[in-house]
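# Could you look at this predicted model? Sequence included:
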Amino acid sequence: MINRKKERKPMSITVKDVAKKAGVATSTVSRVINDHPSISEETKKKVRQVMEELGYVPNMTARNLGKQISSAIGVILPPLDSKERLGNPFYLETIEAVNEEASRFQMSVAVASAPDFDILLENVKRMHLQKQVDGFILTYSDNHDPVIDYLFNNKIPFALIGQAYKNEDKIVFVDNDNQLLGKQATEHLIENGHERILFITNVTRENLYFERYFGYQKALMIAQLPVFPAITFEGPEDYVNFEEVLKETQATGLVVIDDLFAVRVMQLVNLFGYQVPDDLSVVSFNNSIFSTLTHPYLTSVDIDVAQLGKIATQKLMEQINQQGSSGIQMIVPHKLIRRETVLDLRKIKNNQ
């Protein structure tokens, strides 16, 4: 007779096992899993290390049922109504940053996108009412946005990447100082001898446009140089008329709303017979992959997208865990990255 030993099932690691090895109470382990603020960072680090050593995986289903949460956050993209929007790396980089930070809280990420605001609002409503997510991160700030009104009026946890248009004292938003960005980008051109500078944009409703244009105006006014109306590209005729604008203004410098559109503007002026930076110098924003895809490499302001996404996620989680964060504004530092698209006119004048 063959004596067969019964195979033992591997023992599942429990909260009690983690608590025993870590030398803490089971309630402490539960609070660490939920990232509760009452637990010190030192204790959290110790408990998480024990969890990793034992191979303990929190029972997220039980946790969610107990807390009535879905363990997911929604990232809302602006209406993807143009090729620039579809191809803008800012949104993909933001999603990546949010996803990385969300994983620290054992949260997954769902994306809400649509071609227009009406469909986008319906998508967000469905995600909320079906409890697919516990809160949202908006990656834009538009002055005609029904989504932010819906979230605010229904007291749904959300964080905004960008500056709020209204209820600033009640909305959590994370942003750069876009007015300072616009000012310093313009000042960089002024410091290099440029006196006739244009501000170029293909968005006119987002807050970052207003703030960056205000900064542009401020820099020129301080330097007592001419301020031009923003050159907006909203239709095919704007591209055709731009050549005449360049001739009339005799501009030597351009401040462009972001890298992706700056590349398009550089291609456009090249068709008109202008060379960058020999004839026109360009400064843009975001320091995205587009800044180094083609020559000359773009001088661009790095807005630290990773930090924007990380802080927005943290502030949203504070709301989800009912830890406050009402009406908080967080400013993320920026840095000008000097490359090849700005010509120093002072050197040319000195050599003449």
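Structure's in. What do you need? Residues are numbered from 1 along each chain as shown.
# can we go C-alpha only for contacts and neighbour counts from here?
OK.
# quick one: Q250 from L151, how far?
46 Å (CA to CA, to the nearest Å).
# Check M51 too.
Using CA to CA, M51 is found at 36 Å from L151.
# now R104
Separation of R104 from L151 (CA to CA): 25 Å.
# In terms of neighbours, single out the busier of these two.
L151 (19 against 12; other CA atoms under 10 Å).
# contacting residues for that one?
Taking CA atoms under 8 Å, 6 or more residues apart in numbering as the contact definition, L151 lies against P157, F158.
# what about it, is that helix, strand or coil?
helix (DSSP: H, G, I helix; E, B strand; the rest coil).
# All the strands of the protein, residue numbers only.
72-76, 108-112, 136-138, 158-161, 173-175, 197-201, 231-232, 253-256, 281-285, 299-302, 329-331, 335-337 (DSSP state E).
# E84 is nearest to which of those?
strand 197-201 (11.6 Å; CA to CA).
# what comes into contact with that closest one?
Contact partners of strand 197-201, identified using CA under 8 Å, 6+ apart, comprise 186, 189, 209, 213, 216, 227-233, 251-257, 261.
# Got a quick ChimeraX command for the buried subset of these?
The following ChimeraX line selects those of the contacts of strand 197-201 that are buried, judged by 16 or more other CA atoms under 10 Å:
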select :186,189,209,213,216,227,230,233,251,252,253,254,255,256,257,261
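# Just the ones of the contacts of strand 197-201 in helices?
Under the assignment DSSP state H, the contacts of strand 197-201 contribute T186, L189, Y209, Y213, Y216, F261 to helices.
# Just confirm the last one contacts K83, I think it does.
No - contact criterion CA atoms under 8 Å: F261 and K83 do not qualify, at 10.3 Å.
# Among the ones in helices among the contacts of strand 197-201, find me the one that's closest to L120.
Y209 (21.8 Å).
# Touching, the closest one and G215? I think so.
No - the pair Y209 / G215 is not scored as a contact, 9.9 Å apart, by CA under 8 Å.
# adding another structure so you can compare the two:
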Amino acid sequence: MNKEPKRAVTIKDVASEVGVAPSTVSRTLQNHSSISEETKEKVRKAMDKLGYVPNVAARNLAKKYANTIGVVMPFLSLRDRKSNPFYMDAIMAMNQEASKYDVTLAIASGESEKELLDNVQLMYKQKRVDGFILLYTKRDDPILAYLESNAIAHTVIGQPYSYTSTTNIVDNDNQLLGRSATQYLVDRGHKKIFFITHVERENVFQERFYGYQKAISDNKLPLYSHVVLKKPEDYNLFTELMETEKPTALIVIDDMFALRIIQLCNLLGYRVPDDISIVSFNNSIFSTLIHPYITSIDIHTEELGRVAVQQFIRQLNNKHSLQQKVFIQHQLIERETVIDIPKE
């Protein structure tokens, strides 16, 4: 004989157990100040005794909040982006911070820009999220334009190309990062320094390269155009530049790409750091995967994620609050890829 499924405990059951009105139980769930601590304690004990489980979805619907933040990844058609530890480190920190506010995260991703935008729109229209945190910046980004035009709460990790006066921004001072990396090499005696990248359009590259240019100019050293390595012919040009210009140091856009540059230098017969010094950015797991360990600037990814959640919650709780731009400090971590150049 089949047993009937056990009926779920309701607010009315809890109210009957304590001898209070159902509205008292409801306000206890909201930790409302109108209910005394003594009554709240009685209600909570009754909930534990009866095994009452709050219907979070129904409560969120009544409050008109989903208590969920949508986290927007860049569209992931590039293999490097899928394996970049920045995103996982940021999301883990964001999840820890969100849990302090009883908020969860929902990831928005896509293989193309259109697919990503469709997912973002669907998540918001179905009220599955209260707004979004963008883990990237992109020129003419349709997702940021959608969030802005519909007054949807959002925070951006990075420096957006537009809407800077109306968007909550959490970022590093990437110009200062570029200057710091360059000045560190200059102080170690390096005078011929290249800036190496595999991206050109991203704001993070442009800001870091500008900082490099400023430091080179301040020190009255030879200024080189950035070196982009994407296509096979780019690598041939890099080989020629290494032979003709003979740089003593390279600044690389991030740790993951720096590993490739170290391998490339080895293939070309240059030893790191004996023949060529390298500094990169992010201080990710890639910086200590193989020897020589990479000297890298720590951008404090976890702090970027935590502060982004804080800024989003602040905006959600007060839609009339002023937009803020928060800079996270950086730290240069000295390891094994830089040596001093003796003064002549």
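Thanks, I have it. Everything numeric here is computed off the predicted structure, so don't read it as measured data.
# What would you report as the TM-score here?
Once the chains are laid over each other, their TM-score by TM-score structural alignment, normalised by the length of structure 2 reads 0.84; 321 aligned residues with a CA RMSD of 3.1 Å.
# one step back: could the strands of structure 1 be laid out in TSV, adding distance to I13 of structure 1?
TSV is the format used below for the strands of structure 1 (distance: least, CA to CA, whole Å):
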stretch	distance to I13 of structure 1
strand 72-76	25
strand 108-112	23
strand 136-138	33
strand 158-161	35
strand 173-175	39
strand 197-201	56
strand 231-232	61
strand 253-256	56
strand 281-285	49
strand 299-302	45
strand 329-331	40
strand 335-337	47
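# Of all those, which one is nearest Q314 of structure 1?
Closest approach to Q314 of structure 1 among the strands of structure 1 is made by strand 158-161 (9.2 Å; CA to CA).
# tell me, that closest one lands on which residues of structure 2?
Alignment of strand 158-161 of structure 1 against structure 2: residues 154-157, by TM-score structural alignment.
# And that stretch, what's buried?
Buried residues in stretch 154-157 of structure 2, defined by neighbour count with 16+ other CA under 10 Å: H154, T155, V156, I157.
# Same check on stretch 88-102 of structure 2?
Quick answer for stretch 88-102 of structure 2 (16+ other CA under 10 Å): D89, A90, I91, A93, M94, N95, Q96, E97, A98.
# how about the third one, what's its partner in structure 1?
To tie it back to what came earlier, the one meant is I91 of structure 2. By TM-score structural alignment, I91 of structure 2 lines up with I95.
# Now do that match against K131 of structure 1, distance only.
Following CA to CA, the distance that separates I95 of structure 1 from K131 of structure 1 is 20 Å.
# Likewise for K247 of structure 1?
Distance of K247 of structure 1 to K131 of structure 1, computed by CA to CA: 56 Å.
# Can you pick out the residue with more neighbours from the two?
K131 (15 against 9).
# so what corresponds to that one in structure 2?
So, by TM-score structural alignment, K131 of structure 1 is matched to K127.
# how about the helices in structure 2?
11-18, 22-29, 37-50, 56-63, 79-83, 85-99, 113-125, 142-149, 174-187, 203-218, 232-245, 255-267, 301-317.
# Switch those over to JSON lines; also include distance to P342 of structure 2.
JSON lines is the format used below for the helices of structure 2 (distance: least, CA to CA, whole Å):
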{"stretch": "helix 11-18", "distance to P342 of structure 2": "77"}
{"stretch": "helix 22-29", "distance to P342 of structure 2": "69"}
{"stretch": "helix 37-50", "distance to P342 of structure 2": "72"}
{"stretch": "helix 56-63", "distance to P342 of structure 2": "65"}
{"stretch": "helix 79-83", "distance to P342 of structure 2": "37"}
{"stretch": "helix 85-99", "distance to P342 of structure 2": "36"}
{"stretch": "helix 113-125", "distance to P342 of structure 2": "50"}
{"stretch": "helix 142-149", "distance to P342 of structure 2": "49"}
{"stretch": "helix 174-187", "distance to P342 of structure 2": "11"}
{"stretch": "helix 203-218", "distance to P342 of structure 2": "19"}
{"stretch": "helix 232-245", "distance to P342 of structure 2": "19"}
{"stretch": "helix 255-267", "distance to P342 of structure 2": "22"}
{"stretch": "helix 301-317", "distance to P342 of structure 2": "35"}
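# Indicate which one of the ones you listed is closest to V71 of structure 2.
Taking the helices of structure 2 one by one with CA to CA, helix 85-99 is closest: 8.1 Å.
# Now do that closest one and helix 301-317, the angle between them.
50 degrees (axes from the mean of the first three to the mean of the last three CA atoms, to 10 degrees).
# mean per-residue distance, helix 85-99 of structure 2 to structure 1?
Aligned to structure 1 and superposed, helix 85-99 of structure 2 gives a mean residue distance of 0.9 Å (mean CA distance after the TM-score superposition for structure 1).
# Who are the packing partners of that helix?
Judged by 3 or more CA pairs under 8 Å, 6 or more residues apart in numbering; DSSP states H and E, helix 85-99 of structure 2 is in contact with strand 104-108, helix 301-317.
# repeat that for 10 Å
In terms of contacts (3 or more CA pairs under 10 Å, 6 or more residues apart in numbering; DSSP states H and E), helix 85-99 of structure 2 is packed against strand 68-72, strand 104-108, helix 301-317.
# quick revisit: now for Y209 and G215 of structure 1: what residues contact both?
N178, Q179, G182 (CA atoms under 10 Å, 6 or more residues apart in numbering).
# Just the buried ones from those residues, in ChimeraX syntax?
Buried members of these, defined by 16+ other CA under 10 Å, are picked up in ChimeraX with:
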select :178,179,182
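# mind putting the helices and strands packed on helix 85-99 of structure 2 in JSON lines, distance to H291 of structure 2 included?
Formatted as JSON lines, those follow (distance: least, CA to CA, whole Å):
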{"stretch": "strand 68-72", "distance to H291 of structure 2": "34"}
{"stretch": "strand 104-108", "distance to H291 of structure 2": "35"}
{"stretch": "helix 301-317", "distance to H291 of structure 2": "23"}
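# Between those, which one is closest to D141 of structure 2.
Of the helices and strands packed on helix 85-99 of structure 2, nearest to D141 of structure 2 by CA to CA is strand 68-72, at 12.1 Å.
# according to the alignment, the closest one goes to what range in structure 1?
So strand 68-72 of structure 2 is aligned with residues 72-76, judged by TM-score structural alignment.
# what's the answer for stretch 256-271 of structure 2, then?
Using TM-score structural alignment, stretch 256-271 of structure 2 pairs with 260-275 in structure 1.
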